[in-house]
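Engineer: Pasted the sequence and its predicted model underneath.
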Amino acid sequence: MEATPGMMNVDQRWSQQGVSGSSYSFHSASELSQLFHLVGKRFDALQLTPGRLKGEMSIAQLGAVTLLKITTTHRILLNGDRGPDCISFCIEASGQAKDHKVFCVPMSAYSVHGFKQGLLESHFELSADSTTYLTITSSRCFNDYLEHFGLESMIGEMEMSNSLQSFPLMHQHMAKEFEFLIQNSFVNTIRPQQAGHRLYGLFVKCLTCHDEEGCFIPMVSTPRQELVRRLIGWGFLHGTADTNLDQICQMLFASKGTLIQSTKEALDIGPMELLKRIRLEKVNGMLRSQERRKTAQLTTVSEVAQYFGFRSRGHFARAYQELFYESPSVTLSKAPA
């Protein structure tokens, strides 16, 4: 992360300057995951397409609303807890949303996502070469706002749906407004509290600006989508385990055929390849962080690889190179001291 002195110093950077009006570059999914810590979110992140990843996250704290802008050159999966009092309004603004998904469901054009009341988890994918705006706010505060203006009926809609099919003009208006607020947060030309109220008004307009039935999209997950999410969660939680397909199927109570077909439908790869990429991502994150290696009492590339279940040096080195387009030793050499 070029805007910070290193992953281990992100929290220190927060305390020194705050995050409103800040922009950070990242070069790995693990660095993006670390950046989400700045806004109080614990997400696991996984690079899904091979290559040298480059991205940027801009953060603006606008009263009761945190506004994020994320650009990425590669497809990324984010998975984790969003908290009990949290809703989001999220859009893809560059027109590069072919791989954008929310809970394994593809995002349609001009759609808005993330506002379901009571949803405790987050699971979404960012497309390569995309620009995503993501707002975070308290569901309780937003409900108070709706009730103040006599819009309690919207709460019921938001309890059933996590997505909304918007109009092109409304979608474009939201993107322009988000970009305006991001840019002005850098130069402090707008009052944060005023901007937060402005965003709440924009959210209400988005929720009410339609004349078609079925504008809200009910949130429905299939068993296969849930199975993929469970596999991803297990993979990040047990990243040091080197298991086989039979053991995974037993732990997830799924047949081989169902598990293989489910992951290929959702991510275009099989379950074992998915778990291998998660372990490679964990290796990448540890190689980039001296603090993590120190905590785990690991020093060399070989030690880190073995820690995450890679026994063959040659197999590991090839797989790492194929995913990240650089050798693990190069990643280690670029890590901040």
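Structural biologist: Received, thanks.
Engineer: going forward, measure contacts between C-alpha atoms and count neighbours the same way
Structural biologist: OK.
Engineer: Next secondary structure element downstream of the helix or strand hosting Arg279?
Structural biologist: Applying DSSP states H and E as the criterion places Arg279 in helix 271-287. As assigned by DSSP H and E, the chain's next helix or strand after helix 271-287 is helix 290-296.
Engineer: Show me what the next helix-or-strand element following that next one packs onto, helices and strands only.
Structural biologist: For helix 290-296, the following helix or strand on the C-terminal side (DSSP H and E) is helix 301-307. When contacts are defined as 3 or more CA pairs under 8 Å, 6 or more residues apart in numbering; DSSP states H and E, helix 301-307 packs onto helix 271-287, helix 328-333.
Engineer: quick one: secondary structure of His173?
Structural biologist: Under DSSP: H, G, I helix; E, B strand; the rest coil, the three-state class of His173 is helix.
Engineer: which residue packs closest to Leu119, ignoring adjacent ones?
Structural biologist: Closest residue in space to Leu119, ignoring its immediate chain neighbours: Pro84 at 7.2 Å, by CA to CA, 6 or more residues apart in numbering.
Engineer: Nearest residue to the residue sitting nearest the centre point of the chain in space, ignoring adjacent ones along the chain?
Structural biologist: In the chain, the residue lying closest to the centroid (CA atoms, centre = their mean) is Leu78, at 3.5 Å. Using CA to CA, 6+ apart and skipping residues adjacent in sequence, the residue nearest Leu78 is Ala45, 4.5 Å away.
Engineer: another structure for you, compare them:
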Amino acid sequence: MEALLASIGFAAQVLQLEGGVLQGRFQFLSSQRMALLRLQSSLGVSIGCPRKDELICCGFEIEGKPDVVLVHGQPVAAHAIAGVSLALSHSFFQFLSGSDVVIALLPKQDLLEQLEICGGQQCLRWMQSHNQLLLHQQAHQTLVELLLHWMADPSAIPSAPTAAVVRLFNDDTVDGAVPFRRVMRFQLVFDLIALGSRGAVEGLDLDQLADRLSCSRRSLIQGCKELLGMGPKEVLRIQRLEQVHQALLRHDPKSAVAPQTVNAVAERFGFQSRGHFAAAYRRQFGELPAASFRKRA
């Protein structure tokens, strides 16, 4: 998933938040005019990345279920478009178990121009300070069906897909907006995850992490709890397990860091105790690390 998002310029961090065997489906479509993603997940998953200023991220829970998707720690309402705020520098989605989501990445300038043309002045005002817009149920259903049709048949995408989307997303089809409950510490969580991705946290305790992030210990703990439902040390542990998981599945004979043994990979990411590591890995991914290693491509 991270590699696919990187192909369109997003440096995403993906974390499996719940332990167990992750089942579901991930679909991805990218063209010169837009990108579409669909994620069905049996377990909680978090995706965070810096936004690209030229794109708007519009997310839809396919069946319009409330509270199975969170954006910046805030549950998405039934039949809402999420992620539409013009003021955010980062996107941060959490998909809870049973979620089925499609995300459309649309050119921002096209979207703003089409809203002006199609009578979306109130929508534009809401997008300045809100991150969810509430669609009529029928408009939501029709828009989701349109996006899924394009994913199934990319040749059906029109030359101006943003205009087709905005015909179902304007002042006539939007009922209102959800007040944005800003989680002010989300930047700390992003910075913590960025540190972990660089391997710059090994051996640091909470006070040292807070000092590295120029924040208080309390702010760091509260930020992680509000956004991810766990403490910062647990976030970093899950991240390291995910790094091990990807390294075990990846096989590139030309790579200087191609995995040779499970223990070597575990040690590279800071796991020293073989027994504790294997048990934690199994709780997280539903299998022993050796089983993942045998699956490597």
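Structural biologist: Here it is on my side, so go on. All of these numbers come straight from a predicted model, not from anything done at the bench.
Engineer: TM-score them against each other, please.
Structural biologist: For these two chains in superposition, a TM-score of 0.87 is obtained (TM-score structural alignment, normalised by the length of structure 2); 297 aligned residues with a CA RMSD of 2.7 Å.
Engineer: re the thing from before, the residue nearest to Leu78 of structure 1 contacts Arg75, correct?
Structural biologist: No - assessed by CA atoms under 8 Å, Ala45 of structure 1 is found out of contact with Arg75, at 10.5 Å.
Engineer: For the counterpart of Phe308 of structure 1 in structure 2, give me its contacts.
Structural biologist: Under the alignment (TM-score structural alignment), Phe308 of structure 1 pairs with Phe269 in structure 2. Contacts for Phe269 of structure 2 (CA atoms under 8 Å, 6 or more residues apart in numbering) come out as 199, 240, 243-244.
Engineer: who touches Val102 of structure 2 in this structure?
Structural biologist: If a contact means CA under 8 Å, 6+ apart, then Val102 of structure 2 has 36-39, 59-62, 144, 147-148 as its contacts.
Engineer: again, only using 10 Å
Structural biologist: 26-28, 36-40, 58-62, 144, 147-148, 151 (CA atoms under 10 Å, 6 or more residues apart in numbering).
Engineer: How about the secondary structure of the aligned residue in structure 1 for it?
Structural biologist: Using TM-score structural alignment, the equivalent of Val102 of structure 2 in structure 1 is Tyr133. The assignment at Tyr133 of structure 1 comes out as strand when based on three-state DSSP.
Engineer: If you drop the residues flanking it in sequence, what lies closest to Tyr133 of structure 1?
Structural biologist: Tyr133 of structure 1 sits nearest to Lys69 (CA to CA, 6+ apart), 4.6 Å away.
Engineer: Tell me the counterpart of the residue nearest to the centre of structure 1 in structure 2.
Structural biologist: Residue pairing (TM-score structural alignment): Leu78 of structure 1 is matched to Ile47 of structure 2.
Engineer: again with Gln183 of structure 1
Structural biologist: If you follow Gln183 of structure 1 across to structure 2 using TM-score structural alignment, you land on Ala152.
Engineer: Looks like that match contacts Leu29 (just checking).
Structural biologist: Yes - the criterion here is CA atoms under 10 Å, and Ala152 of structure 2 meets it with Leu29 at 9.4 Å.
Engineer: Those two: who's more crowded?
Structural biologist: More crowded of Ala152 of structure 2 and Leu29, by other CA atoms under 10 Å: Leu29, with 15 against 11.
Engineer: what are the ranges of the strands in the stretch 151-300 of structure 1?
Structural biologist: Along the stretch 151-300 of structure 1, the segments classed as strands by DSSP state E, counting those that start in this stretch run 161-165, 216-218.
Engineer: that older thread, in strands only, show me the contacts of Val102 of structure 2.
Structural biologist: Taking DSSP state E as the definition of strands, the contacts of Val102 of structure 2 contribute 26-28, 36-40, 58-61.
Engineer: most surrounded residue in those residues?
Structural biologist: Glu61 (29 neighbours).
Engineer: tell me the contacts of the aligned residue in structure 1 for it?
Structural biologist: In structure 1, Glu61 of structure 2 lines up with Glu92, judged by TM-score structural alignment. By CA under 10 Å, 6+ apart, the contact set of Glu92 of structure 1 is 69-71, 100, 107-113, 126-127, 130-134, 171, 175.
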